[in-house]
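Visitor: Below is the structure, and that's it, no one-letter string:
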C-alpha cells in the first residue's frame, strides 16, 4: 500500500487518562464531549489495557510491540528503565528503532511529527525513532496543553495543503499534579459526583492508610504543596476535599478534551476533516482516585490504572461501534502495520497481534485474558479475566497490601472487597494464567531473567527506594504509628 495511501493521521497520546472518566466509557460527567464525538464516528475498545504500567513501561510496550518482560522496561529507574541491549544481532541500527510503532508510519510514506516531552522526561530517546520532526517545549512533562496546541495549529497552518502526515500530540494535563491554568475555573466544582463510593466510613479507613499517595500524603511521601501547582492539595482531610481532588482530575480531562477540540475545529474550518482523516486516541495509563486508599497516582497493576481508552476512526470502517474482549497496547504495532501495508523485519519479535479485522470487519481478535505488570511504584503482576482481576503483590511499595487479591469488577469496580480467601479456585485460576504467561514469555525471550525480579534484586520499586525510614519517622506519634511495626516486618531486607 505504500505510495497509494492518501491520508492524514492524528494520534492523540494522553497521559493518565482513566477510561471510566470518559463519556464514551460510561461516565456521566461531561469530561470528554470531543473525544466522545470521535468515538461515535469510530470504534471504541471497551477492555483495552496498558500491560506495563506506568508511563515509561507503557510507552515502551506501545512502541516496541513487546511486553516489558521481553524489552526489559518495567520500571522508572535502575536497570529496568532502559531497553535491553540487542547484543550481537544488532546491525547498524537496532531492531526496535527499525520496526517500532512510529517507524511504521514513516515506512508508510508519512511525514511523521511529534509534539511531546516524553523522550526527554524519561531519557527514552528510542521513543523519537520514526519521527521526521520533534517539538519539545522543554517542560519535562510538566507543561500544559496551552503550550502544545498552538504549536500543533501552527504546524497545520503551514502544512494544510499537504497530505500523508501523522501528528503525534501528547497532552499531560490529567497527570498528577493536576495543573490546569491558574486562572481557569474548575468545570466541575459545582457538580455532584454520582458515583459517590467513598463514604465517611471508607474515608476514615483511608485516613489510616499506610503508604505513599494516601489521603495524608497526596504528594507521595508528605503533605507538601508544590508552589508551581497550588491547585493540587498535599493532603485530604474530609469528603469535600476528596471531591475537589476528583474535580481537579476531571477538569484536567476536560481541558485536554477542549484542546483536542481546537485541533479538530481547525481541520473542520479548513475542510481537512474528511474521509481521509484518521484519528487515534489513547493513553499510557489511568489513575487511582481512592482505590486501595491511593489518591492521584498510577502506582498499581489494577483496573483503574491499567484499563485505558482506545478510540480509532479510520477510513473504510463502520463507525459507532464498541469492541468487546481483551486487547492491550502491544497490539497496536501489528495493527498499524496491517492497515498501512508496511513490513516488519523477519527476525523482529513482537508480542502483539493485529486487531485490524475487528476495525474493518467486526471480527473478534481478542485475547482470553490480559496480564498486567507494575514495577515502578510496587512490584505486582495481575491478570484480567472474565469479570475479575487477580493481583499478586511481590513488593507493595510500602503499602500494607495482601500478597493475593481478587476482585469482581462487575460487582465491585473500585476494588473494595478482596475475594481471595472466599474464592481460592479463582485465585488458582488467575495464578495459573500468570504462570503460563510468564513461562511462554520466557521461552521466547533472549534473556534468562524476568525484569520484575531485577527490580526486586535492585532494592525494590524506584519510587520507594530509600524512603522507608523517612516515612516511618513521619508515622511516629500519629494515629498510624501502628504501621511502623508492620512495615518493618513486611519489608525486612529492603531500604
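Guide: Looks like it arrived, so ask away. Since this is a predicted model, take the numbers as computed values, not measurements. Numbers count the residues shown, from 1 in each chain.

Visitor: use CA for all of it now, contacts and neighbours both
Guide: Will do.

Visitor: Residue 257 contacts residue 34, doesn't it?
Guide: Yes - the pair residue 257 and residue 34 qualifies as a contact (CA atoms under 8 Å) at a distance of 5.9 Å.

Visitor: neighbour-wise, which of these two wins?
Guide: Just comparing residue 257 and residue 34: by other CA atoms under 10 Å the higher neighbour count belongs to residue 257, 22 against 19.

Visitor: ok, and here's another one to check against it:
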C-alpha cells in the first residue's frame, strides 16, 4: 500500500472572512465548504508575515520569519540552508513532488518538478481564467503522479484572489447588479488618485468604473470561480480512487485589502484583513469530519501538522506546532500574542494580542501613516481608530513585549532580525526611505506586466 499522498492548495490572497464556510454572507466557496464539512476547519488561523515570499516560506518550512530569515517580497539571496522545506523532507522520504504556479522563488525550493500557468494577463475577453489555466496543467500532472509507484506531494498556488481580479463570465457579476459606471458615484476617485498603484489599477479595472463595490465584487467572483474550478480537482481525486489515501490541505499565504485603510486592492499593511487566512484539512478515516477548532493557529503550524498526519518524523525543532493535538481533543499552549511583519511596499513590524494591535514603522510609508499605530481589537475590530496617543502605557508595554521577543529569537538563531537588514525590500537599491513623500514618489507598481515581473522575482 502506498504512503499518504498530500495535495496542498496554497491559495494566494484569500481572506478567510470572505469564505462562506467561515460565515461570509455570500455563497463564495460551496465546494471548499464541503471539504471542511468532511474534515477539520481552523477558525482563527493567521499569517503573521506579509507578503507572499515570507508567508510561503513559513508555511513550507514550519519556521517563523527568524527561522527562515525571509521577510521581504523581493527576498535577496536563497532561503538559508539551515532549514528544509516540506518538498525537501518529502523528497528524502521517497515522494514525488510537483509545484504548480510558484517557480523562481526561494520559498518554493526543493520540488522535483515546476509547472507554470498564466495567472496575470487577460485573454481576448478581457478576463483571465486563472483557475482553469491551472487545471489545464495540474490535473494531467495529478494523473501522472498517481500512475507512479511512489506517493506524491502536489502543491497548487491558485492566484484568482490576487489582483488583478479578473473572473470570467458569469462570475464577474454574480455578486453585483449595480451600475459600475454611475457618474454620481465617486468611491473610486481615491483609488485612481493613489499615484504608486494608479496605473496598475487602470491596466485591469475596466475604463469608466466609478463604484468600488464593483471591484470588490470581482474579488468575490474570483473566489467563487476558483472554488468551482477546484471542485474539478476534487472530482479527479475521487475518480482516481485515492480519496482515502490523500490528505487535502486548503490554506492561503495572506489575506487581502480591498478598500480598507487606504491600501486598495493589495496586501500590504498588517491590519487583520491581511493576517486572516483559512486552514482546512481533510483525510478520511484519519481526521474527524466536521470539526471546527477555535484556538489561534499560525502559518508555521502547517508543515509540522502535515508531517505528523503523514507519520513522518524529522530531527528539526520547528517553530510551528502540530495541530493534531487540537484535532484529537488534547491541549496545546495557547498562542496568545505574536510578532507581525510587513515588507512589501512598506517596512513595518508589530505585536498582536487578542485585545491589542501595535504597528510600528521602521521607515516612513507611502500612505503618510503615523510611525506608531495602536488598535483595540475588541472595541475596534476593523482597526479604524488609532489610539496610540491616548494609550501610551499600552504602546510601551507592547513595544517591550515585541523587543524582548526579537532579542530572544536573535539569540536563538544567532542572526539579526531580518526586518532590520532588508532595507532594499523595494528593489531600488537606495536604502530606507527618508520621508513618506519620497516613498510616494518612488515606489511605483505600473502595469499588470510589471506586477507579474516583480512577483516572478
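Guide: Arrived safely. Here the structure is a predicted model, which means the values were calculated and not measured.

Visitor: picking up where we left off before, any common contacting residues for residue 257 and residue 34 of the first structure?
Guide: Common neighbours of residue 257 of the first structure and residue 34, counting by CA atoms under 8 Å, 6 or more residues apart in numbering, are absent.

Visitor: Show me where the stretch 151-300 of the first structure has its strands.
Guide: Secondary structure of the stretch 151-300 of the first structure, counting by DSSP state E, counting those that start in this stretch: strands at 165-171, 277-283, 288-289, 295-297.

Visitor: Aligned to residue 260 of the second structure, what sits in the first structure?
Guide: Taking TM-score structural alignment, residue 260 of the second structure has residue 291 as its aligned residue in the first structure.

Visitor: check contacts around that match.
Guide: 414, 415, 416.

Visitor: in the stretch 301-450 of the first structure, which spans are strands?
Guide: Under DSSP E, counting those that start in this stretch, the stretch 301-450 of the first structure gives strands at 307-308, 310-313, 321-328, 370-374, 379-385, 388-395, 404-408.

Visitor: other SSEs contacting the fifth one?
Guide: Packed against strand 379-385 of the first structure, as judged by 3 or more CA pairs under 8 Å, 6 or more residues apart in numbering; DSSP states H and E, are the following elements: strand 370-374, strand 388-395, helix 424-443, helix 451-457.

Visitor: and if you look at the third one?
Guide: Identification of packing neighbours for strand 321-328 of the first structure by 3+ CA pairs under 8 Å, 6+ apart yields strand 43-49, strand 370-374.

Visitor: let's go with 10 Å and repeat that
Guide: helix 33-41, strand 43-49, strand 307-308, strand 310-313, helix 356-361, strand 370-374, strand 379-385 (3 or more CA pairs under 10 Å, 6 or more residues apart in numbering; DSSP states H and E).

Visitor: can you name the residues of the second structure that it overlays?
Guide: Residue span in the second structure matched to strand 321-328 of the first structure, by TM-score structural alignment: 291-298.

Visitor: What of the first one?
Guide: Mapped onto the second structure with TM-score structural alignment as the criterion, strand 307-308 of the first structure occupies residues 276-277.

Visitor: next one: the matching stretch to chain centre, how far?
Guide: 7 Å (CA atoms, centre = their mean, to the nearest Å).

Visitor: And stretch 208-216 of the second structure, by the same measure?
Guide: Distance, centroid of stretch 208-216 of the second structure to centroid of chain: 24 Å (CA atoms, centre = their mean).

Visitor: What's the end-to-end length of it?
Guide: 16 Å (CA to CA, to the nearest Å).

Visitor: do stretch 106-115 of the second structure as well
Guide: Counting by CA to CA, you get 16 Å between the two ends of stretch 106-115 of the second structure.

Visitor: Redo the helices and strands packed on strand 321-328 of the first structure as TSV? Include distance to residue 168 of the first structure.
Guide: As requested, those are exported to TSV (distance: least, CA to CA, whole Å):
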stretch	distance to residue 168 of the first structure
helix 33-41	16
strand 43-49	19
strand 307-308	18
strand 310-313	14
helix 356-361	20
strand 370-374	25
strand 379-385	29
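
Visitor: Contact partners for the aligned partner of residue 264 of the first structure in the second structure?
Guide: In the second structure, the residue matched to residue 264 of the first structure (TM-score structural alignment) is residue 234. Counting by CA atoms under 10 Å, 6 or more residues apart in numbering, residue 234 of the second structure touches 31, 32, 35, 240, 243, 248.
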